[in-house]
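Visitor: Have a look at this fold, sequence not included:
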């Protein structure tokens, strides 16, 4: 009857119409997570969250798109996906020209403006705008690689990494440049390549005017300021600032 009267008899600052709602809420204070995964030890407050998690192990994606081969774990994600076929992006950013087909994508994007990174790693100082990125990062600490290649059994921390890896078996290069004939197995490869057309060099040195297309190139450059030579030869005392210099050096030993 409480649902009709509006009465909320079970209280804890927050108030609830049903006792089950209060019981779930109390667990957020006790950090109790009674629903545990038998395969990896992950634990959850609610059974529905565990059921959703188990699909990452089984690969089950019961909600399929009628217009393409995409499939999803939940009906809500499928519904959001369907917007991508219409081309509509009803959620615009008020601070830049970006627009998104899903409200959650706009929410994540806004954090690039605010600098907010609410999902923090308990092991190191890393922090992330999206919870999924934190889960992916935690695998760098645990060593977990749940996504395995069926052809060579190589393991990966993320599904996108496995997908990119599969292209190495097929020689498929689905990411093509609109300005030249270059094509790439990974989207990041295409993104990096496009900078050769635009001249963009977003990674800038704080100590001089040098700028680079890739973060690793900037890191290698910084060694020129510190005289650090992190790439050491296993066969002699030679050391180098950049990895490709070490590779070239190794040839004198073979």
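Guide: Sure, I can see it. As the structure is a computational prediction, the values presented were derived from the model and not from experiment.

Visitor: From now on I want contacts and neighbour counts done on CA atoms only, so please keep to that.
Guide: Will do.

Visitor: Tell me where the protein has helices.
Guide: 2-5, 19-30, 47-58, 75-86, 103-114, 131-142, 159-170, 187-198, 215-226, 243-250 (DSSP state H).

Visitor: could those be laid out in JSON lines, adding mean neighbour count and distance to residue 179?
Guide: Output for the helices of the chain, formatted as JSON lines (neighbours: other C-alpha atoms under 10 Å; distance: least, C-alpha to C-alpha, whole Å):
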{"stretch": "helix 2-5", "mean neighbour count": "9", "distance to residue 179": "61"}
{"stretch": "helix 19-30", "mean neighbour count": "13", "distance to residue 179": "53"}
{"stretch": "helix 47-58", "mean neighbour count": "14", "distance to residue 179": "38"}
{"stretch": "helix 75-86", "mean neighbour count": "14", "distance to residue 179": "25"}
{"stretch": "helix 103-114", "mean neighbour count": "14", "distance to residue 179": "28"}
{"stretch": "helix 131-142", "mean neighbour count": "14", "distance to residue 179": "32"}
{"stretch": "helix 159-170", "mean neighbour count": "14", "distance to residue 179": "22"}
{"stretch": "helix 187-198", "mean neighbour count": "14", "distance to residue 179": "8"}
{"stretch": "helix 215-226", "mean neighbour count": "14", "distance to residue 179": "24"}
{"stretch": "helix 243-250", "mean neighbour count": "13", "distance to residue 179": "29"}
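
Visitor: let's bring in a second model and compare:
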């Protein structure tokens, strides 16, 4: 069947099909239809191997590689392989050092747009991930996952030198320094060194005079 006039690209690439919710525009009606699913929540494409659902066939094709193990994109500088061109482009920046995504508030640069999006929550104070067992909220899904272990008691990270167990890789890394004696955190005012960022933060208050903890019964 021949496409209708409205389904065909507009002459000269003119974007005549406009979303009446956010202003998104496209020269193709089909692209607008797919876009509208971001507003309606419609996900007509479903994986037949798991519960995954998505808005378009391309996303489903990409997802299927998580089941098949297919990694058709290969780095020409190392042995890295991945499932998508966007993942390969992000990986290539580990070789080039390129950081094209810049925060327009503080100037921090990032290799991936997703990392910039997460960083922006520092400025907006957005915390979209909420614990359903308490009132804690988090800017990153990984932080919520770690937090949930305080409720479940799960401690999947184990020290190979002693019986210490903990809820996160960062806590395990900090613990390992009790064995190695490593002190990677250095005060930029004096020569003090310590094993954790938290200890350094407390030390810096000896220089700044900051006293954030207040007694609610006296002026201490």
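Guide: Okay, I see it. Since this is a predicted model, take the numbers as computed values, not measurements.

Visitor: Quick check: TM-score for this pair?
Guide: For these two chains in superposition, a TM-score of 0.68 is obtained (TM-score structural alignment, normalised by the length of structure 2); 172 aligned residues with a C-alpha RMSD of 2.6 Å.

Visitor: thinking again about what came up before, out of the helices of structure 1, which gets nearest to residue 236 of structure 1?
Guide: helix 243-250 (9.6 Å; C-alpha to C-alpha).

Visitor: How far off centre is the closest one?
Guide: 31 Å (C-alpha atoms, centre = their mean, to the nearest Å).

Visitor: Which one of the helices of structure 1 lies nearest to residue 149 of structure 1?
Guide: helix 159-170 (6.7 Å).

Visitor: so the closest one corresponds to what in structure 2?
Guide: Aligning helix 159-170 of structure 1 against structure 2 (TM-score structural alignment) gives residues 85-96.

Visitor: mean shift between that stretch and structure 1?
Guide: Mean deviation of stretch 85-96 of structure 2 relative to structure 1 after superposition (mean C-alpha distance after the TM-score superposition for structure 1): 0.7 Å.

Visitor: ok now that stretch, how far from the chain's centre?
Guide: Using C-alpha atoms, centre = their mean, the offset of stretch 85-96 of structure 2 from its chain centre is 16 Å.

Visitor: Please list the outside residues in contact with that stretch.
Guide: Residues from elsewhere that reach stretch 85-96 of structure 2, judged by C-alpha atoms under 8 Å, 6 or more residues apart in numbering: 73-75, 81-82, 99, 111-112.

Visitor: CSV please, covering the helices of structure 1 and showing distance to residue 205 of structure 1.
Guide: Listed next are the helices of structure 1 as CSV, based on distance: least, C-alpha to C-alpha, whole Å:
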stretch, distance to residue 205 of structure 1
helix 2-5, 61
helix 19-30, 45
helix 47-58, 40
helix 75-86, 38
helix 103-114, 21
helix 131-142, 26
helix 159-170, 29
helix 187-198, 18
helix 215-226, 7
helix 243-250, 19
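
Visitor: Just the buried ones from the contacts of stretch 85-96 of structure 2?
Guide: 73, 81-82, 111-112 (16 or more other C-alpha atoms under 10 Å).

Visitor: So which of these is the closest to residue 193 of structure 2?
Guide: The closest of those, once distances to residue 193 of structure 2 are taken by C-alpha to C-alpha, is residue 111, at 30.1 Å.

Visitor: Matching that closest one against structure 1, which residue comes up?
Guide: So, by TM-score structural alignment, residue 111 of structure 2 is matched to residue 185.

Visitor: give me every residue that touches that match.
Guide: 164, 167-168, 171-175.

Visitor: Of all pairs in the residues you listed, which one spans the longest distance?
Guide: Most distant of those, by C-alpha to C-alpha, are 168 and 175, 13.3 Å apart.

Visitor: Residue 97 of structure 2 - nearest residue in space that isn't next to it in sequence?
Guide: Spatially, and ignoring its direct neighbours in sequence, residue 97 of structure 2 is nearest to residue 111 (7.8 Å; C-alpha to C-alpha, 6 or more residues apart in numbering).

Visitor: a markdown table please, covering the buried ones among the contacts of stretch 85-96 of structure 2 and showing distance to residue 10 of structure 2.
Guide: Shown next, in a markdown table, are those (distance: C-alpha to C-alpha, whole Å):
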| residue | distance to residue 10 of structure 2 |
| --- | --- |
| 73 | 33 |
| 81 | 38 |
| 82 | 35 |
| 111 | 35 |
| 112 | 33 |
